[in-house]
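1. Provide a 3D model corresponding to the input given below.
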Amino acid sequence: MFANFLTPDYAIFSIAFVVMVGIGLIEAIGLGLGNFDFGTDLDSAVDVGDMELPDALGWLGLKQGLPILVWLTSLLGCFTIAGFAVQQVSTAVLGAPLHWGIAGGVALLAGGAMNAFTAGWLARILPEYESTIVDTEDLVMRRGMVLEGTARRGQPARAKVVDQHGQAHYVMIEPHNDGDIIGAGEGALLVRRVGALFFAQPETDSNFRPI
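-> The predicted structure follows:
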């Protein structure tokens, strides 16, 4: 069985296993790199249009509240297990393992699905980790400040929003009402979101001052 690690058809899974062990050692010696949060404000950093990136992250298990390196270690482990299983089944049924590229593609899909469940299980048994990841939707009903430009309907401007953990998020906002204008340095209350775009009410609107 160990000899399979050295064959070309198993090489991609052997590499994944070695990388997994390396990351595991980094975590074990307490370098703290695993506490890097993979936040969902990625959709404000890149233009994703109408794509719901947070849903994709949830499917991958990235929204379970795990440190990114713990999640990556889990994914590599699932990929390795799935890959060896695929090659073993192929050998038993076809008499030979699949080409590493085909086996790798199948293992990536199977391993990704496995990792979604594994990440959830790990998140439950690691209660001492307090995640500061927030969903983009959690920024609704929080105050922001326009950093540059002037926000008008149809002309969004870049704004800074601080979440409940004190982390800054940079989003594009437009006024909620057609006639409102929010200039640079002015505050606004984010009242709804459509894709990566937020709609905000100027803080000067007396209806929202008590919130």
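2. for the rest of this, base every contact and every neighbour count on C-alpha atoms.
-> Will do.
3. okay, strands next: where are they in this structure?
-> Secondary structure of the chain by DSSP state E: the strands cover 143-148, 157-162, 168-175, 187-194, 197-202.
4. by contact count, what packs against the third one?
-> Counting contacts by 3 or more C-alpha pairs under 8 Å, 6 or more residues apart in numbering; DSSP states H and E, strand 168-175 packs against helix 42-45, strand 157-162, strand 197-202.
5. repeat that for 10 Å
-> Judged by 3 or more C-alpha pairs under 10 Å, 6 or more residues apart in numbering; DSSP states H and E, strand 168-175 is in contact with helix 42-45, strand 143-148, strand 157-162, strand 187-194, strand 197-202.
6. out of those, which is closest to residue 98?
-> Residue 98 lies closest, by C-alpha to C-alpha, to one member of the helices and strands packed on strand 168-175: helix 42-45, at 36.3 Å.
7. here is a second sequence; please produce its structure as well for comparison:
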Amino acid sequence: MISLLQPGYAPFIAAIGIMIMVGALEGLTLLFGFSATGHAGNLIAHHFEIDSTGTGAETGLAAQFLGWLHIGRVPFLILLVLFLTGFAVSGLLLQSIMQALFHFMLPPSIAACLALPLSLLFVRKAGKPIGRLVPQEESSALSEIDFIGRAVRVVTGEASQGNPAEARFVDEFGQAHYVRIEPDDAGQIFVRGQTVLIVTRVSGSLYRAIKSPRHEL
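-> Next comes the predicted model:
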């Protein structure tokens, strides 16, 4: 009987542990009406300006790679579970085959490097069909141009021109969006908890805003 506690299995057992912790964190945050993985997926998609519309807009190499993995089109939680599952299964199988055939295991770092591309390929192949079977994140219902005119609330730090802060708003579908905002007026500062109005997009997830008379989102 093969023991999964052998050092060669360590990275892949850790991946299973991480998957369990991610599930627990997601369940905990959902109790408060907030998706940790959904937030992370939105931030990644906005930061790298991933084309999630399928229009073929020009993007950088990083955005193209992340788009190849369906980030921005398939819920991030599903992609993360697929990646960790593919990494754990491919690594455990690889080390088990090595042990059975050659009576030794590869060093954990080498085995992890070999399992990584297999896990990415698994995400690519399995992500799209699985994504069709589950509800899509409603963030795709709004384009970034639709953010203009929205009232958002500053949730972290202070914002000044050249020093943006993170802000949040909830759309009509009940989906939370997170953007980076800075004042349109160079002399203004937005503080945490302040409600402001987006007036223009600078680039990616960065927008400029003005003071808003609205105090609720």
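8. superposed, what's their TM-score?
-> With the length set by TM-score structural alignment, normalised by the length of structure 1, the two chains reach a TM-score of 0.57; 184 aligned residues with a C-alpha RMSD of 4.8 Å.
9. looking at the strands of structure 1, which is closest to residue 64 of structure 1?
-> Comparing these by C-alpha to C-alpha, strand 168-175 comes nearest, at 19.8 Å.
10. buried ones in that closest one?
-> For strand 168-175 of structure 1, a neighbour-count test (16 or more other C-alpha atoms under 10 Å) marks 169, 170, 171, 172, 173, 174, 175 as buried.
11. and the helices in structure 1?
-> Along structure 1, counting by DSSP state H, helices occupy 8-28, 42-45, 53-60, 68-94, 100-125.
12. out of those, deepest packed?
-> helix 68-94 (a mean of 20; mean count of other C-alpha atoms under 10 Å).
13. closest to residue 99 of structure 1 out of the helices and strands packed on strand 168-175 of structure 1?
-> helix 42-45 (35.0 Å).
14. and the closest one, how far from the chain's centre?
-> 10 Å (C-alpha atoms, centre = their mean, to the nearest Å).
15. adding distance to residue 54 of structure 1, write the helices and strands packed on strand 168-175 of structure 1 out as a markdown table.
-> Converted to a markdown table, those look like this (distance: least, C-alpha to C-alpha, whole Å):
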| stretch | distance to residue 54 of structure 1 |
| --- | --- |
| helix 42-45 | 8 |
| strand 143-148 | 21 |
| strand 157-162 | 18 |
| strand 187-194 | 13 |
| strand 197-202 | 14 |
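16. tell me which of those sits most buried.
-> strand 197-202 (a mean of 23).
17. how close does that strand sit to structure 2?
-> Taken over the aligned residues, the distance from strand 197-202 of structure 1 to structure 2 averages 5.7 Å (mean C-alpha distance after the TM-score superposition for structure 1).
18. now swap in stretch 100-109 of structure 1 and tell me
-> Mean deviation for stretch 100-109 of structure 1: 2.0 Å (mean C-alpha distance after the TM-score superposition for structure 1).
19. in structure 2, what range does that stretch match?
-> Counting by TM-score structural alignment, stretch 100-109 of structure 1 falls onto residues 108-117 of structure 2.
20. which residues sit against that stretch?
-> 7-12, 83-84, 86-95, 105-106, 122-123 (C-alpha atoms under 10 Å, 6 or more residues apart in numbering).
21. which residues does the residue mapped onto residue 178 of structure 2 from structure 1 contact?
-> In structure 1, the residue paired with residue 178 of structure 2 is residue 169, using TM-score structural alignment. If a contact means C-alpha under 10 Å, 6+ apart, then residue 169 of structure 1 has 39-42, 44-45, 136, 139, 144, 159-163 as its contacts.
22. shared with structure 2, which of these?
-> Contacts conserved in structure 2 for the contacts of residue 169 of structure 1, using both residues aligned by TM-score structural alignment, their matches' C-alpha atoms under 10 Å: 39, 41, 42, 159, 160, 161, 162.
23. tell me which two of those sit farthest apart.
-> Put simply, by C-alpha to C-alpha the two of those set farthest apart are 39 and 159, 17.4 Å from each other.
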